[in-house]
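S.K.: here is a sequence together with a model predicted from it:
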Amino acid sequence: MTIPAIVHAKQLIAVEMAAHAAARTVNDITAAWIALERAHIISQPYLGPHLVNHWAMLGFAVEQRDWREVIGQAIRLALAPLGSLTGRIPIGNTGRSNVSAFEPMAIPDDLRDAMARRDQ
């Protein structure tokens, strides 16, 4: 049985958010950001989860006192609804302030494969 795409996406996002939490517990900031980026890639087609992901990125940036990232996330929170309404979501974009909010990026192979599989 094929599960709906949004349900599958939410399951994958939950895995990445768990990886984010685990990385934070051992103070692995790099791994924590990577997990948030991967969750962002998955959430992009779905406005609600996409916004939740940017809020998580914003909160983590505040905790890290990374003010450049805080500003970048605030801008992305404003842009995400516009991107959804216009259909201009840059597929594969990691959602961080160190990349253009408009730049499509390659999706990591393992993530692309996981996103393609909806039969669980």
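M.R.: Cool, got the structure. If you're wondering where the values come from, they're calculated on a predicted model, not measured in any experiment.
S.K.: could you use CA atoms for every contact and neighbour count after this?
M.R.: OK.
S.K.: helix or strand for the residue nearest the centre of the chain, which one?
M.R.: Centroid-nearest residue in the chain: His40, 1.0 Å away (criterion: Cα atoms, centre = their mean). Secondary structure from DSSP states H and E places His40 in helix 29-43.
S.K.: try this one next to it:
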Amino acid sequence: MKIKTVIPDGLKKHYIKELELYRISLLKSDLSKAWHHLERSRILGQSYPYEHTYSHWLMLKFGLRQKNLKKVLGQILRLVVGGWKSFIDHVPTGNTGGSYVPPLKRMKLPIDLEKILTKYNAA
């Protein structure tokens, strides 16, 4: 069992970039694009407890902002279990973390994210 607590610096830069793009999209009221970047941040950070949990926290806030009960309830569930699963590196690779996706379903990684995660041995 691998225990991961700190995201590699290079990977963290990509994670932070997705969060920046999320915020920019949110400010422009481009909710679809904002959500897309939240999902990408979740994929990049899913193996690291802080980043994984923070992405789900932002997804919860996004659901609250939209008054979307399904998103809110789905994110509460993921906040309860997501962080400890990443701590023991038991996460479904590529899962975008949205409430419409089963929490343990593996998903195909976008090619650019697969390259990034492979570079930092996080895939």
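M.R.: Cool, the structure landed. What you see is a predicted model; the values in this text were computed from it and never measured.
S.K.: can you map out the strands along structure 1?
M.R.: Under the criterion DSSP state E, structure 1 contains no strands.
S.K.: burial measure for Ser86 of structure 2, as a count.
M.R.: Using other Cα atoms under 10 Å, Ser86 of structure 2 has 24 neighbouring residues.
S.K.: hmm, I typed the wrong one, I wanted Ser97 of structure 1.
M.R.: Counted by other Cα under 10 Å, the residues lying close to Ser97 of structure 1 total 16.
S.K.: also His50 of structure 1?
M.R.: Neighbourhood size, His50 of structure 1 [other Cα under 10 Å]: 22.
S.K.: thinking again about what came up before, show me what the residue nearest to the centre of structure 1 aligns to in structure 2.
M.R.: Using TM-score structural alignment as the criterion, His40 of structure 1 maps onto Arg42 of structure 2.
S.K.: setting aside sequence neighbours, what's the nearest residue to its match?
M.R.: Ser55 (5.3 Å; Cα to Cα, 6 or more residues apart in numbering).
S.K.: quick check: the corresponding residue of structure 1 for the one you found vs Ala5 of structure 1, distance?
M.R.: Mapped onto structure 1 by TM-score structural alignment, Ser55 of structure 2 lines up with Asn53. Using Cα to Cα, to the nearest Å, Asn53 of structure 1 is found at 17 Å from Ala5 of structure 1.
S.K.: these two: who's more crowded?
M.R.: Ranked by neighbour count (other Cα under 10 Å), Asn53 of structure 1 and Ala5 place Asn53 first, with 26 against 15.
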